[in-house]
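**Q** Next come a sequence and a model predicted from it.
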Amino acid sequence: MKARLAACVIAAWLAWAGATAFAQPVSDPAPLAYRDAAEEARFHALTAELRCVQCQNQSLADSNAQIAHDLRREVLDLMHQGRSDAQIKQFLVERYGEFVLYRPQVESRTWLLWFGPAALLLGGAVMLVVLVRRRARALPAATDDAQEW
């Protein structure tokens, strides 16, 4: 009985230790090295415009996922190679698709994304106007003599 209890305690401790080991946030081993303040500002502006491919709801600048750390390093390396912001974005789009951009390009593939909400709003307004006009026509004309209080 004591052996079973000891085994259960050890198993519970190992499970807890394993769970807490995986729950620790991933930290970047070495800080990023910028050449000057202008490069740092450009880097932060660029990573704020890019989406983390794992988190999907955070920018590359805000995400703490390991792939976000790797992509931030990749972006800085591309900047050090002399690539422009447009070239860096194009590189990431070729690798991960348009999803990596918070503001994808307006083209035939993304029309629904850009204009869909406005079309739904306009369609809803048109339906509302049609319904109000139908109800107004369906009501009998009220006269002062016909009113009962």
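**A** Right, received. Where do you want to start?
**Q** okay, CA-based contacts and neighbour counts for the rest of this
**A** OK.
**Q** Tell me the secondary structure at Cys55.
**A** When the structure is reduced to helix, strand and coil (DSSP: H, G, I helix; E, B strand; the rest coil), Cys55 reads as coil.
**Q** Identify each buried residue in stretch 58-70, please.
**A** Using 16 or more other C-alpha atoms under 10 Å as the burial criterion, the residues of stretch 58-70 that qualify are Gln58, Ser59, Leu60, Ala61, Ser63, Asn64, Ala65, Ala68, His69.
**Q** farthest pair in those?
**A** Gln58 and His69 (12.9 Å; C-alpha to C-alpha).
**Q** Ala65 is in contact with Gln56, isn't it?
**A** No. Using C-alpha atoms under 8 Å, Ala65 makes no contact with Gln56, being 10.7 Å away.
**Q** Just the buried residues of the longest helix along the chain, please?
**A** Among all segments of the chain classified by DSSP state H, the helix with the greatest residue count is helix 111-138. The neighbour-count criterion (16+ other C-alpha under 10 Å) identifies no buried residues in helix 111-138.
**Q** another one to put next to it:
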Amino acid sequence: LVCRNENIDDSNAELARDLRLLVRERLVAGDSDDEVIAYLVDRYGEYVLLSPATSGANLLLWIAGPGMLILALGAAGLYLRRRQRADEVVAEPLSAAEEARLREILDK
């Protein structure tokens, strides 16, 4: 939680220091890079990865942000289009009785 968006080599956080030691120990013990990564993910979860995998639940999170932006832009476009159409109310011409009443009022 203390070195988010920072790799463990660049971070000065205590957790990063502990992870560096753990990685070094696992590599000295003969584990491959993939085995060390799998060990860390099993122990701490995908949170320890600088770039989590884009699969499963993470894929949903990767898609959700841009998807919501696209939906919001579409909704805003529809709203503006309907609002513009509502503003374009066409006035019907006055009937003869209405015109006569209007002339009567204006002549006073």
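**A** Good, I have the coordinates. Please read all numbers here as calculations on a predicted model, not as lab measurements.
**Q** The alignment partner in the first structure of Leu49 of the second structure and Pro140 of the first structure: what is the separation?
**A** Under the alignment (TM-score structural alignment), Leu49 of the second structure pairs with Leu101 in the first structure. With distances taken as C-alpha to C-alpha, to the nearest Å, Leu101 of the first structure is found 56 Å from Pro140 of the first structure.
**Q** what about those two, which has more around it?
**A** Each of Leu101 of the first structure and Pro140 had its neighbours counted (other C-alpha atoms under 10 Å), and the higher figure belongs to Leu101 (21 against 8).
**Q** any chance of the buried residues of stretch 58-70 of the first structure in a markdown table, plus secondary structure and distance to Gly116 of the first structure?
**A** Output for these, formatted as a markdown table (DSSP: H, G, I helix; E, B strand; the rest coil; distance: C-alpha to C-alpha, whole Å):
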| residue | secondary structure | distance to Gly116 of the first structure |
| --- | --- | --- |
| Gln58 | coil | 23 |
| Ser59 | strand | 23 |
| Leu60 | coil | 26 |
| Ala61 | coil | 28 |
| Ser63 | coil | 28 |
| Asn64 | coil | 32 |
| Ala65 | coil | 31 |
| Ala68 | helix | 30 |
| His69 | helix | 33 |
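**Q** What is the nearest of the residues you listed to Leu131 of the first structure?
**A** Once C-alpha to C-alpha is applied, the member of those that ends up nearest Leu131 of the first structure is Gln58, at 40.9 Å.
**Q** From Tyr102 of the first structure, how far out is the closest one?
**A** Here the distance between Gln58 of the first structure and Tyr102 of the first structure works out to 10 Å (C-alpha to C-alpha).
**Q** Then Leu60 of the first structure?
**A** Taking C-alpha to C-alpha, one finds Leu60 of the first structure at 10 Å from Tyr102 of the first structure.
**Q** again, but for Thr20 of the first structure
**A** Taking C-alpha to C-alpha as the measure, Thr20 of the first structure falls 33 Å from Tyr102 of the first structure.
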